[in-house]
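# Provided below for reference: sequence and predicted model.
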Amino acid sequence: MVAIDFGLIHEAAQVLLSGGLVVFPTETVYGLGALAGDASAVARLYRVKGRPATNPLIVHVASIDAARKLAGEGWNPWAEALAQRFWPGPLTLVLPRGFGLADAVTAGGPTMAVRVPDHPVAIALLQACGKPVVAPSANTSGRLSPTLAAHVEQDLGDAVDLILDGGPCRAGVESTVIDLTVNPPRVLRPGPIAPALLEAVLGGLATGPGNETIARSPGLETRHYAPLTPMVNFDDYREAVQHVANSRAKGHSVLLIVFEDRQADIVLSAIPSMAESALYAALHRADAGRPDLIVVVLPPDQPEWWAVRDRLKRASRGMDLLQA
């Protein structure tokens, strides 16, 4: 159980209501919060993160009812069914844009992304604030997402007004994002809620980023979620081990990460949900050792592993030449 300091929650809510930036924990990763309707606060958030203006934000609210009110007539039966099944939780719904949002929140597009987080500190803060709050991952844009308050302090430091420490994030990777403005609904970003679970509710599903000119979900950049250390992925364990051996023979410091019980520097669980929970913490730990290269053996290309594979592939994009 996470202990809630309601005095600190009140202070954090006042910071948000005054146009400030507050870092708070969610079940996925730590978020950098600003009032969704405060254009100046949202602009500052983009500056602090160094975030491209083309990358939209997810709006966080305290309840399903708050999401309904924000969406207005854009709330549809799919949204109701998914919200009842998965909220609070790591699922973001893309709906027609609601009223009262700063233009930058949606990257100027006609849709918005909204969810109810599943963390007591996040819910307490949203209730105390009483207004929708945007909360992208609390890190420099493109870098590893934080799953501990210490990760935020090391990255953003004094650039934010307040950090609420709620311990390790349980899910460990960003929310699943599903677009409910298209038919069939489309999973734009894989996350902790697997496609099969969504399909069981909706009956039909598409996957992939779609072809919209304006992005409807964050996290779709070619290179994202990346450590400072160069990183390269392999599907085959033996090829990865050979690459590590060759690199070390040349005097390079190399760290190997795997998702099964094999010899490596970091071994993550072969159970997808447990691996997701530990993924960013493991990459932060690997990065802190400042090796010359991080080598990862990817988990199987199966739906339950898509979130992990997505994050690792984006983190290593542009490093493919290192395999040559």
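On my side now, so go ahead. Residues are numbered from 1 along each chain as shown.

# C-alpha only now, for contacts and for neighbours.
OK.

# hey, where'd the helices end up in the stretch 201-324 of the chain?
Using DSSP state H, counting those that start in this stretch, the helices assigned to the stretch 201-324 of the chain run over residues 237-249, 272-288, 306-316.

# Now find how far off-centre the first one is within its chain.
Yep, that's helix 237-249 we're talking about. Chain-centre distance of helix 237-249: 31 Å, with Cα atoms, centre = their mean, to the nearest Å.

# Identify all contacting residues around that helix.
233, 234, 253, 254, 255, 256, 295, 296, 297, 323 (Cα atoms under 8 Å, 6 or more residues apart in numbering).

# Second structure follows, compare the two:
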Amino acid sequence: MAIVKSEYTHVAATASNGDNKYVKTLRLSVDPAHIDTEEARAAIAQAAQILRSGGLVALPTETVYGLGANALDPAAVARIFAAKQRPSWDPVIVHVAGPIFKNPMLDPLLAEFPPVVYGLMKAFWPGPLTLLLPRSTAVPDIVTAGRPLVGIRMPAHPVAFEVIRQAGVPIAAPSANVFSHISPTTAAHVLDDLDGKIDAVIDAGATRHGVESTVLDPTQSPMMIYRPGAITEQQIREVAGPVVYYEDRMLPKAAAPESLPSPGIGLRHYAPRARLILVEGKLDELPARLAEAAGQHAKDRLGMMLPAELAPTRFEPPLRGAAEFPWGHWSAPEELAERLYAGLRALDAEGCAVILCPMPEAEGVGVAIRDRLRKAARSAKD
């Protein structure tokens, strides 16, 4: 697949102090199933060079698209925060590539290596598990918001893995979107938020999991999941023992805390422009409950995340005429996770003022979906 240049043809200079000037965002296209073609190799090499030079590249991972910069370069990481309008108290995750053990990119980042980590890495890396580990002095404070632990993962997406490997440096990469907005699962989503603010985006199609990685602190006893994701509590427990969830009540009450203990735990995140209304209930109860919720917003342009099992339903007013996004099968939560952010963005694009979204069961990846929806539904004033 060829490099796509279209209107994204020039990479402009950016201020070294972290203040992003307007740039022409380069759009590179790589088929993840054919990364050995001449065109793919050229695109990957170009992205790796931009990263080595202190630039910003949006990378496709198996979770969402991440906005990457050299994690060892504080000025480059500052550009991430500037482009995303991300507050400095919210730490970012560092991505590495190469062998799982005795990794020359990973090992210098760590002050120590807790024994429990070996089993977790062997079981889940490369993959959507971020581990919070004691950092070395090589990791800049801006990456961890001054905290002693750094979040690290090894992505399973072949394009991200190869770009990082060729760059030869660990890559800091939070989601490639404006802070607190819906995370991107396609290159088009990235450009909707960040076109003109970053140097390049690699278009490798839609992401697989659709929600961010699980973030786990294995240094605590019991271990703590700060953010649920595609790797579930049960999977972690089977490999490494007892694990608990972080609770929102543990967050600082201040609107701008000194720093957060982990990426992805801000109270309001993943939010569409529309007001998001969450609807609880079993599948057979959802039509009535959706109608009840819609009745409270009859004057608004309504959108609905619609499970496939409800597609034949003949909804009565006020749901009749609502914009519908075919979310996926209620019986397949992995499908719901994969399409979640794309659906919220699509309904935003339809001009919906209110989006109604059923809440899946809190099982497996359903826990991660519920976490994202709760954060997305919070008011900015909460």
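That came in fine, so what should we check first? Just so it is clear, the model here is predicted, and its values are computed rather than measured.

# circling back: right, and the helices of the stretch 201-324 of the first structure - which one's nearest residue 72 of the first structure?
helix 306-316 (30.5 Å; Cα to Cα).

# In the second structure, point out the residues matching that closest one.
Per TM-score structural alignment, the counterpart of helix 306-316 of the first structure in the second structure is residues 367-377.

# average distance between that stretch and the first structure?
Here the mean offset of stretch 367-377 of the second structure against the first structure after fitting is 0.4 Å, by mean Cα distance after the TM-score superposition for the first structure.

# Stretch 160-175 of the second structure maps to which residues in the first structure?
Against the first structure, stretch 160-175 of the second structure falls on residues 122-137 (TM-score structural alignment).

# So which residues make contact with the matching stretch?
Applying Cα under 8 Å, 6+ apart, the external contacts of stretch 122-137 of the first structure come out as 6, 9-10, 12-14, 16-17, 24-26, 29-37, 57-62, 105, 117, 145-146.

# buried subset of these?
Buried members of the contacts of stretch 122-137 of the first structure, scored by 16 or more other Cα atoms under 10 Å, are 9-10, 12-14, 16-17, 24-26, 29-37, 57-62, 105, 117, 145-146.

# Just the ones of these in helices?
Per DSSP state H, helices hold the following members of these: 9, 10, 12, 13, 14, 16, 17.

# Give the equivalent position in the second structure for the second one.
Alignment note: residue 10 of the first structure maps to residue 45 in the second structure; criterion TM-score structural alignment.

# Equivalent analysis for residue 81 of the first structure, please.
Using TM-score structural alignment, residue 81 of the first structure pairs with residue 119 in the second structure.

# Would you mind measuring from that match to residue 193 of the second structure?
Distance, residue 119 of the second structure to residue 193 of the second structure, by Cα to Cα, to the nearest Å: 38 Å.

# Who has more neighbours out of those two?
Neighbours of residue 119 of the second structure and residue 193, each counted by other Cα atoms under 10 Å, are more numerous for residue 193; the result is 19 against 13.

# follow-up on the earlier one: so of the helices of the stretch 201-324 of the first structure, which one's packed in deepest?
Sort those by mean neighbour count, taking mean count of other Cα atoms under 10 Å, and helix 306-316 sits at the top with a mean of 22.

# Centre of the chain to it, how far?
So, by Cα atoms, centre = their mean, the centroid of helix 306-316 of the first structure is 12 Å from its chain's centroid.

# which residues sit against that helix?
173, 189-192, 221-227, 230-233, 272, 275-276, 279, 298-299, 301.

# One more pass at 6 Å, please.
190, 191, 222, 223, 224, 225, 226, 231, 232 (Cα atoms under 6 Å, 6 or more residues apart in numbering).

# Tell me the counterpart of the third one in the second structure.
Alignment note: residue 222 of the first structure maps to residue 267 in the second structure; criterion TM-score structural alignment.

# how much space between residue 367 of the second structure and residue 234 of the second structure?
11 Å.

# same deal with residue 213 of the second structure?
Per Cα to Cα, residue 213 of the second structure is found 15 Å from residue 234 of the second structure.

# again, but for residue 245 of the second structure
To residue 234 of the second structure, residue 245 of the second structure is 12 Å away according to Cα to Cα.

# likewise residue 209 of the second structure?
Residue 209 of the second structure sits 18 Å away from residue 234 of the second structure, going by Cα to Cα.

# Counting neighbours, go ahead and name the busier of these two.
Neighbours per residue, other Cα under 10 Å: of residue 209 of the second structure and residue 234, the larger number sits with residue 209, 23 against 13.

# aligned partner of that one in the first structure?
By TM-score structural alignment, residue 209 of the second structure lines up with residue 171 in the first structure.

# That match is in contact with residue 27, isn't it?
Yes - using Cα atoms under 6 Å, residue 171 of the first structure makes contact with residue 27 at a distance of 5.4 Å.

# what about the helices in the stretch 1-150 of the second structure?
Under DSSP H, counting those that start in this stretch, the stretch 1-150 of the second structure gives helices at 38-52, 74-84, 116-124, 141-144.

# Adding distance to residue 159 of the second structure, write those out as CSV.
Shown next, in CSV, are the helices of the stretch 1-150 of the second structure (distance: least, Cα to Cα, whole Å):
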stretch, distance to residue 159 of the second structure
helix 38-52, 8
helix 74-84, 20
helix 116-124, 18
helix 141-144, 23
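
# Could you measure from the residue positioned nearest the centre of the first structure over to residue 98 of the first structure?
Taking Cα atoms, centre = their mean, the centroid of the first structure lies closest to residue 174, which sits 2.6 Å from it. Using Cα to Cα, one gets 22 Å for the distance from residue 174 of the first structure to residue 98 of the first structure.

# Over to residue 186 of the first structure?
20 Å.

# Equivalent analysis for residue 20 of the first structure, please.
Note on residue 20 of the first structure: its distance to residue 98 of the first structure, by Cα to Cα, is 22 Å.

# Repeat that for residue 237 of the first structure.
Residue 237 of the first structure is 47 Å from residue 98 of the first structure, by Cα to Cα.
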